[in-house]
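*Asks:* Whatever this is, show me its structure:
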Amino acid sequence: MFIRSARLFLRPGWPEDRDDLHRAIADRAVIDNLSRVPWPYTPDDAAQFLDLPVEHALPRFLITLPGRDGTQLVGCVGLTRAPGFAGGAPQLGYWITREAWGRGFASEAGRAVVDLARTLGHRRIVARHFIDNPASGRVLRKIGFRPTGRTLELFSAGRGGSHAALEYAVDLAGQGGGDGSTDLIPCRKAA
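*Replies:* All right, here's what the predicted structure looks like:
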């Protein structure tokens, strides 16, 4: 699957993306905000991530910014199923390169995936962020998520320990996509 939003092109990752992915995410400031990504992050970690199987109902995308000179990798967004997390509801996860922070890319990409999740038949999505990353909470609220009131201890592979995190959820049945539309254009890979 591919998604074209107003400014971004979301696409699957391929093995040849290994070096670009490694360069984009191998930043301690980015990894400290994530739970499953180790520090230091190696090219082999990038290759393993790109080799993970993807379920149709749980898509994962590289976030790219098209331009005159090609596309620039600015992050990753997708849905996963975390065992024991909020009753098995899909979980939204994302990260943005430090150079692209503050430009609205996380909101735009997240909103596109939430809209796609609704199309795929998901009724609820959950998300979480470490308490010391309030910017992620602002992104989640902007795309329609609301705090559940739960605070939990979440292990961070990059930080090497557990840290407090806030849980959010969005109910998709009969709702719009947060504070605006993505003008989403989902496309499938030709068979």
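
*Asks:* Please make it C-alpha for all contacts and neighbour counts, starting now.
*Replies:* Fine.

*Asks:* What are the boundaries of the helices in the protein?
*Replies:* 18-25, 28-31, 43-51, 105-119, 134-142 (DSSP state H).

*Asks:* Report the buried residues of the longest one.
*Replies:* Residues of helix 105-119 classed as buried under the neighbour-count rule (16 or more other Cα atoms under 10 Å) are 105-118.

*Asks:* Alongside the first, I'd like the structure of this one:
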Amino acid sequence: MEFGQILPTSPVLGKSTLVGLAITFFAGVCFSLFSPAFNLATNDQWHTLKKGVPHLTVYTAFFYFSASCFVVAIILNLTFLYHPVLNLPKSSLKAYLRDWDGRGWAFLAGLLCGFGNGLQFMGGQAAGYAAADAVQALPLVSTFWGVVLFGEYRKSSRRTYALLCSMLLMFIVAVGVLMASSGHRK
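*Replies:* Sure, this is the predicted structure:
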């Protein structure tokens, strides 16, 4: 079977909840370390550098970030084409390049993500990286689009809807606390 063909039943569903949770947890750890690492790269490195060595600007750090994302994405995509996880069918680079169904949307998503990241880094330099990350609100935005546009959580339990509402409420409280603390910073 070639890459991009739709299977009659999804072979991924129910394969391994533990593997899915482990991957999700690892992604969460990576994302939670991203903002502090970027803050160290651009703002808090002054005490580690030798005298006369300039620290990274946001634009230089964004270049290194984008270049490393590009390299890691190529490595991971090639690896998963030839060695897919969860017993999915193997593919090839040739099949990948021939299949352009939906690639336009993926390309647009990548452009929007890159543009948004650039603006977030500039906002982080101006207002602080915690504020820039909070305003981005990726989990809330993706949940909103999932519920409204893609119909996720349809026919879910009351408990699920309570958790979704509590997530939104906690985010609103966190942004309020962040806004209230901004008057106390120098």
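
*Asks:* Quantitatively, what TM-score do the chains reach?
*Replies:* TM-score of the superposed chains, computed with TM-score structural alignment, normalised by the length of structure 2, equals 0.26; 84 aligned residues with a Cα RMSD of 5.8 Å.

*Asks:* re earlier: between the buried residues of helix 105-119 of structure 1, which is closest to Leu62 of structure 1?
*Replies:* Ala109 (9.7 Å; Cα to Cα).

*Asks:* measure the closest one to Asp19 of structure 1 for me?
*Replies:* Ala109 of structure 1 sits 22 Å away from Asp19 of structure 1 when distances are taken as Cα to Cα, to the nearest Å.

*Asks:* Could you do Arg60 of structure 1 as well?
*Replies:* In terms of Cα to Cα, Arg60 of structure 1 sits 18 Å off from Asp19 of structure 1.

*Asks:* Between the two, which has more neighbouring residues?
*Replies:* The neighbour comparison of Arg60 of structure 1 against Asp19 (other Cα atoms under 10 Å) goes to Arg60, with 26 against 14.

*Asks:* these two touch, right, the more buried one and Gln91?
*Replies:* No - between Arg60 of structure 1 and Gln91 there is no contact under Cα atoms under 8 Å: 11.3 Å.

*Asks:* what do these two both touch?
*Replies:* Common contact partners of Arg60 of structure 1 and Gln91 (Cα atoms under 8 Å, 6 or more residues apart in numbering): Leu79.

*Asks:* that older thread, export the helices of structure 1 to TSV and append columns for distance to Gln72 of structure 1.
*Replies:* Converted to TSV, the helices of structure 1 look like this (distance: least, Cα to Cα, whole Å):
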stretch	distance to Gln72 of structure 1
helix 18-25	9
helix 28-31	17
helix 43-51	17
helix 105-119	12
helix 134-142	21
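
*Asks:* Which among those helices is found nearest to Asp171 of structure 1?
*Replies:* Shortest distance between Asp171 of structure 1 and the helices of structure 1, using Cα to Cα, is found for helix 105-119: 9.4 Å.

*Asks:* Can you name every helix or strand that that closest one contacts?
*Replies:* Judged by 3 or more Cα pairs under 8 Å, 6 or more residues apart in numbering; DSSP states H and E, the packing partners of helix 105-119 of structure 1 are strand 70-80, strand 91-96, helix 134-142.
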